[in-house]
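Undergrad: I need the structure of the sequence given here:
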Amino acid sequence: MNKAVAGLVAHVGEPPDIETSSDGYASRFRGKVGEYLLGVQERGLFSLLEQPPVPPASTVLDVGGGHAQLAPPLACAGYRVTVAGSDASCGMRLARHDGAPAIDFVACDLLQMPFADRKFDVVTSVRLMAHIDDWPRLVAELCRVADKTVIIDFPVYSSVNALSLLTFPLKKRIEKNTRTYRSFFGGEVRKAFASHGFRQTREWRQFVLPMALHRALPKAALTQQAEGLMRKAGLTGLVGNPVLARFDRED
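TA: Sure, this is the predicted structure:
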């Protein structure tokens, strides 16, 4: 079992997307800093969709997407979006989201979803895999229902992880309800997808500095400018976390 940032990932009965679909979780992304963090994630998502191109009107399943971080922008871009959540409550934020076209919501077991094989052109999932104990089973299910492409995020081990370890107590003080999470070696994730016929084709690394620092420091513009300089210098592409990765079916 991979180690989490603070010990091992806790074994809990409640599916992790119930927490990430809550108003309390959404409060972590309020204000200018939250807009910036989500903006980087959204830019990475659409960058991965551009090459090889996934045209608008393609069907997208966002697994664990009740947080409404991906589904509304995808729907606004013309994709036909369905969100799978572990409980009916996971669809509440989507129902209240203004300005986005209709998004279908299905409450189900995310490790055994009620969809046919290869039902959706693209399957996405963020803020989920790092909190799932049986993550290989999640990967298997994402691959099963994806016809062409899976895009997920996950934190990876790197030398910069030391910053995350050091700032985790600060993260807990700022966010109050933050959770431990699992980090991965890129190779083990690629191997899991390869066992289901998918190959990693692209990735987008998000931040060099831990997100807790972005939230904690008084001059947010300075950390954001630093991130921009590090991305231009190529440092983000080497050690950035978390990783958004695209996997394409090989057949």
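
Undergrad: all contacts plus neighbour counts: C-alpha atoms, from now on.
TA: OK.

Undergrad: where do the strands sit along the stretch 1-150 of the chain?
TA: In the stretch 1-150 of the chain, the strands defined using DSSP state E, counting those that start in this stretch lie at 59-63, 80-85, 104-107, 120-125, 146-154.

Undergrad: and for the shortest one, what are the contacting residues?
TA: Residues outside strand 104-107 that contact it (CA atoms under 8 Å, 6 or more residues apart in numbering): 81-88, 90-91.

Undergrad: got JSON lines for the strands of the stretch 1-150 of the chain, with mean neighbour count and distance to G13 too?
TA: Below are the strands of the stretch 1-150 of the chain laid out as JSON lines (neighbours: other CA atoms under 10 Å; distance: least, CA to CA, whole Å):
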{"stretch": "strand 59-63", "mean neighbour count": "25", "distance to G13": "18"}
{"stretch": "strand 80-85", "mean neighbour count": "24", "distance to G13": "15"}
{"stretch": "strand 104-107", "mean neighbour count": "18", "distance to G13": "17"}
{"stretch": "strand 120-125", "mean neighbour count": "24", "distance to G13": "20"}
{"stretch": "strand 146-154", "mean neighbour count": "23", "distance to G13": "21"}
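
Undergrad: The structure of the following sequence is requested for comparison with the preceding one:
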Amino acid sequence: MTGLLPPPDLETGSVQYARRFAGPSGAYLLDIQERGLRDLVDDGPPLHQSALDVGGGHGQLVGGLLDMGIQTTVLGSTADCAEQLLQGADAGRVDYVTGDLLALPFPDGRFDLVTSIRLLAHIDDPDRLIDELCRVARYSVIVDYPTLMGANALSAATFPIKRLIEKDTRTYRSFWPARIEQAFRRNGFAPRRRFKQFSAPMGLHRLAGKPVRMVEEGLRRIGVTSLIGNPVLQRFDRERKA
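TA: This is a model prediction of the structure:
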């Protein structure tokens, strides 16, 4: 899957990674993410009763999915990837399974909904990951990814500043939305809806706190975030045959 490199979800499931979302700014970032997830799941039929969260040992989606009444399974690369999940409030409410992120150990169409966040931008083979997410999804897939738009268009140039602010941030790849949509269409999934999360970089939120949050909500209300926001949460639905 990733050769000699550690699996990308090992870091997102760690105590150190969870600390990036500590405090009011971190809580705000997670709240917007959950708001987006709920908007996308609630956006009409089909009804999702079961979900698989791929690479979700960080536990960031689990509470929202469970609160929506969706039976949830989390898949991680190793048992160590569930360090945060198994210590959290939802530990006894989910099934945790280990397996290859690029060869999911489930039959075709096993779950109504498949989700994956904090993963697509860090995986060696994003096309194969998308293939697998689609294969095990009966109805819908929701992923997040940074786009080459808005402030993120300068991500390569500003990465040293981002690392200075966030200390332990990782390198990542960004995508044109058309590139992601093409990969899903190849698997018979059509784009349903996007939720763009932030106009201001997340590192700026962590650095400046409440003043940036106030500006962010203002930009959201007047529609700027829906145009240039990053990262993108996007839902894809399996196309029905005529």
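
Undergrad: Give me the TM-score for this pair.
TA: The TM-score (TM-score structural alignment, normalised by the length of the second structure) is 0.93; 239 aligned residues with a CA RMSD of 1.7 Å.

Undergrad: hey, where'd the helices end up in the first structure?
TA: Applying DSSP state H to the first structure gives helices spanning 16-20, 23-26, 31-50, 71-76, 92-96, 135-145, 161-175, 186-194, 211-216, 220-232, 235-239.

Undergrad: So which bit of the second structure is the fifth one matched to?
TA: Read that as helix 92-96 of the first structure. Mapped onto the second structure using TM-score structural alignment, helix 92-96 of the first structure spans residues 83-87.

Undergrad: Check the offset of stretch 81-101 of the second structure from the chain's centre.
TA: Distance of stretch 81-101 of the second structure from its chain centroid, counting by CA atoms, centre = their mean, to the nearest Å, is 16 Å.

Undergrad: Same check on stretch 210-223 of the first structure?
TA: Worked out by CA atoms, centre = their mean, stretch 210-223 of the first structure lies 20 Å from the chain centre.

Undergrad: With stretch 200-216 of the first structure instead?
TA: Put simply, stretch 200-216 of the first structure sits 11 Å off its chain's centre (CA atoms, centre = their mean).

Undergrad: The second structure: matching residues for that stretch?
TA: On the second structure, the counterpart of stretch 200-216 of the first structure by TM-score structural alignment is residues 191-207.

Undergrad: wait, A103 of the second structure sits on E132?
TA: Yes. Look at A103 of the second structure against E132 with CA atoms under 8 Å: they come within range, at 6.6 Å.

Undergrad: Counting neighbours, go ahead and name the busier of these two.
TA: Using other CA atoms under 10 Å, the more surrounded residue of A103 of the second structure and E132 is E132, with 21 against 13.

Undergrad: Contacts only, for that one.
TA: Residues near E132 of the second structure by CA under 8 Å, 6+ apart: 102-104.

Undergrad: what's the residue nearest the centre of the first structure in contact with, if anything?
TA: Geometric centre of the first structure, nearest residue: V126, 1.8 Å, by CA atoms, centre = their mean. By CA under 8 Å, 6+ apart, the contact set of V126 of the first structure is 63-65, 152-154.

Undergrad: Find the nearest non-adjacent residue to the aligned partner of W135 of the first structure in the second structure, please.
TA: Using TM-score structural alignment as the criterion, W135 of the first structure maps onto P126 of the second structure. Nearest residue to P126 of the second structure in three dimensions, chain neighbours excluded: L120, at 5.9 Å (CA to CA, 6 or more residues apart in numbering).
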